[in-house]
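In: After the sequence you'll find the predicted model.
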Amino acid sequence: MNLYAIKAIYLFEMHRTWRTIMQSVISPVVSTSLYFVVFGSAIGGRIPEINGVSYGAFIVPGLIMLSLLTQSISNASFGIYFPKFVGTIYELLSAPVSYVEIVIAYVGAAASKSIILGLIILATAALFVPLRIEHPFVMLLFLVLTAVTFSLFGFIIGIWADGFEKLQLVPLMIITPLTFLGGSFYSIDMLPPFWQTVTLFNPVVYLISGFRWSFYGLSDVHIGTSLAMTAVFLIACMVTLRWIFKTGYRLKS
């Protein structure tokens, strides 16, 4: 394992975050704060509690997950796409660095950024609503697993994309709608039976449900199912990346 190479790539990606801190950190935090103001105050005044939890506190896990998913994908996809765009990817591929080390460095940096952002948003949320975390270790586990999984997914998107517009296509057109429809702002128990069944086909439901359980002990699906679905998606991303590097898909052409 070439730890020096991993460290070099990881630190380079982390330094890029601090150079663009307004876009990488401050902008998502401000956007999430606006959600608290609009949804927590306006809608929260009409929906005082859900399952014994104030509405403002209920939406916190969903808002953190929304930022975590989008930022993980964005950080990882841009991190690998930019070397493709400027042509330095060929220097990286010809260096004595294995694809495993490349993935660890880029995905590790993207996941680190997302986890830091998630913790900042969590601290920001505590300024707006009273929070409690009943299972802090499970919360951290979900935070890390989700960040790593969707950073791997973003890495795949960065390799697949052949233009900057495609980097935003999946997060804006797929991930964000799935997150909004995945119980971020409501419990799926509030839906009619037919739509409850349809919602269970949304993979983001399992992430938000498990993450919310770590806060309040409330979930729309069993915590074990949430962890299993996250693990399945993680393994699927790893298998896909192994195939990409083995075949050179959109890397060597």
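Out: Yep, it's here.
In: CA only for contacts and neighbour counts going forward, please
Out: Fine.
In: Check which residues of the longest helix belonging to the chain are buried.
Out: Of all segments of type helix in the chain, defined using DSSP state H, the longest is helix 99-128. The neighbour-count check on helix 99-128 (16 or more other CA atoms under 10 Å) flags 99, 101-115, 117-118, 121-122, 124-125, 128 as buried.
In: and if you look at stretch 168-187?
Out: Neighbour-count burial for stretch 168-187 [16+ other CA under 10 Å]: 168, 170-171, 175-176, 178-187.
In: I would like the residues contacting it, please.
Out: Residues from elsewhere that reach stretch 168-187 (CA atoms under 8 Å, 6 or more residues apart in numbering): 50, 58-59, 61-63, 66, 69-70, 73-74, 188, 199, 202-205, 208-209, 220.
In: For ChimeraX, what selects the buried ones among the residues you listed?
Out: Command for ChimeraX that selects the buried part of the contacts of stretch 168-187, burial taken from 16+ other CA under 10 Å:
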select :50,58,59,61,62,63,66,69,70,73,74,188,199,203,204,205,208,209,220
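In: Keep only those of the contacts of stretch 168-187 that are in helices.
Out: Per DSSP H, these map to helices at 58, 61-63, 66, 69-70, 73-74, 199, 203-205, 208-209.
In: farthest pair in those residues?
Out: The span of the ones in helices among the contacts of stretch 168-187, defined through CA to CA, is set by Phe58 and Ser74 at 25.9 Å.
In: what sits against the nearest residue to Leu122 once chain neighbours are set aside?
Out: Nearest non-adjacent residue to Leu122, counting by CA to CA, 6 or more residues apart in numbering: Ile64, 7.0 Å away. Listed by CA under 8 Å, 6+ apart, the contact set of Ile64 reads Gly118, Ile121, Leu122.
In: alright, now check it against this:
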Amino acid sequence: MNRHAVRAMYFHELRRMRRTLTQSLIAPVVTTTLYFIVFGAIVGARVPTVAGVSYGAFIVPGLLMMALMSQSLSHGSFSIFFPRFTGTVYELLSAPVSPYEILLGFVGAAATKAVLVGGVILLTARCFVPLQILHPVWMLVFSLLAVLAFGLVGFLIGLWADSFEKLQMAPQLVLTPLTFLGGSFYALEMLPPAWQQLALFNPLVYLISGLRWSFYGQGDVHLWTSLAVALGCVAAATATVAWTFHTGYKLKA
């Protein structure tokens, strides 16, 4: 493995986060704080508990997963879109670096940045509600699987998009609806039976349910089912990215 190249790409992306600290770190924290104020205080006053947990604490795993997914996807997409936009990607492709080393540098940096933001949001949540993490190891497992899966999906979006408008369109049209329909702010049992069955086709349900189980020992879906779906998402995204490198999709003129 070309460790020097991987390290160079990895730290180059991390330095970009430092230059855009307001957008990368402060904005997600402010957004999460507003969610706590609106949902935790106003809605929580009318819905005191969900599944035996106070509503303010119940939405913490959902908010954390939302931040992890959106941050890893946006950083993963921009990390490859910008080199394509400026044309420097061809210098990278001609260098003695394998596709998997490129992924390790770019997606690894996107995952790291998302985890850092998630950690700050978790600390922010402690200012509003008392948190109890029953299974911290499982919390790390589902968090890492989420940032890896969506970092890879973001990489694919960065390859597909040929303009900044398209780069923003996919998260807004796909990720946001799936997140709100994935049980971030409610338990699936609160939905009508037909909607409960339909929600099971949403992969975000399993990621949010697994993360919520790591906090409170209960989720909408069985733990092992959530883990299997999360691993399947990572495998499918990895296979798709490998196909793009093999075919040269949007990489080779």
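Out: Cool, the structure landed. Remember, predicted model here, so these are calculated numbers, not experimental data.
In: about what we covered before: how near is the counterpart of the residue nearest to Leu122 of structure 1 in structure 2 to His75 of structure 2?
Out: Aligned counterpart of Ile64 of structure 1 in structure 2: Leu64 (TM-score structural alignment). Using CA to CA, to the nearest Å, one obtains 16 Å as the distance from Leu64 of structure 2 to His75 of structure 2.
In: now swap in Ser54 of structure 2 and tell me
Out: The gap separating Ser54 of structure 2 from His75 of structure 2 is 33 Å, by CA to CA.
In: Who has more neighbours out of those two?
Out: His75 (28 against 17; other CA atoms under 10 Å).
In: I'd guessed the more buried one sits against Leu152; true?
Out: No. Using CA atoms under 8 Å, His75 of structure 2 is not in contact with Leu152, being 10.2 Å away.
In: Neighbours of His222 of structure 2, how many?
Out: Using other CA under 10 Å, His222 of structure 2 has 13 neighbouring residues.
In: Same check on the one 3 residues further on?
Out: The local packing count at Thr225 of structure 2 equals 14, with neighbours defined by other CA under 10 Å.
In: Structure 1: helices as residue ranges?
Out: Going by DSSP H, structure 1 shows helices at 3-19, 21, 27-35, 55-58, 60-86, 89-94, 99-128, 136-160, 164-170, 176-180, 193-199, 203-216, 223-247.
In: And the ones you listed: which comes nearest Ser41 of structure 1?
Out: Checking those against Ser41 of structure 1 by CA to CA gives helix 55-58 as the closest, at 7.5 Å.
In: Mean deviation, that closest one versus structure 2?
Out: In the superposition against structure 2, helix 55-58 of structure 1 averages 0.2 Å from its aligned positions (mean CA distance after the TM-score superposition for structure 1).
In: Okay, buried residues for that helix please.
Out: Residues Tyr55, Gly56, Ala57, Phe58 are the ones in helix 55-58 of structure 1 that count as buried (16+ other CA under 10 Å).
In: Just the residues contacting that helix, thanks.
Out: So helix 55-58 of structure 1 is contacted by 36, 39-41, 44, 47-50, 128-131, 185, 212 (CA under 8 Å, 6+ apart).
In: Point out the ones among those residues that are inside strands.
Out: Secondary structure from DSSP state E places Glu49, Ile50 of these in strands.
In: which of the contacts of helix 55-58 of structure 1 sit farthest apart?
Out: The widest separation within the contacts of helix 55-58 of structure 1, taken as CA to CA, falls between Ser41 and Arg212 and amounts to 20.0 Å.
In: okay, the two: which has more neighbours?
Out: Regarding Ser41 of structure 1 and Arg212, a neighbour count based on other CA under 10 Å identifies Arg212 as having more, with 28 against 16.
In: I'd like the distance between the residue lying closest to the more buried one once chain neighbours are set aside and Thr17 of structure 1.
Out: Counting by CA to CA, 6+ apart, Pro61 is the residue found nearest to Arg212 of structure 1 once chain neighbours are left out, at 5.4 Å. Using CA to CA, Pro61 of structure 1 is found at 24 Å from Thr17 of structure 1.
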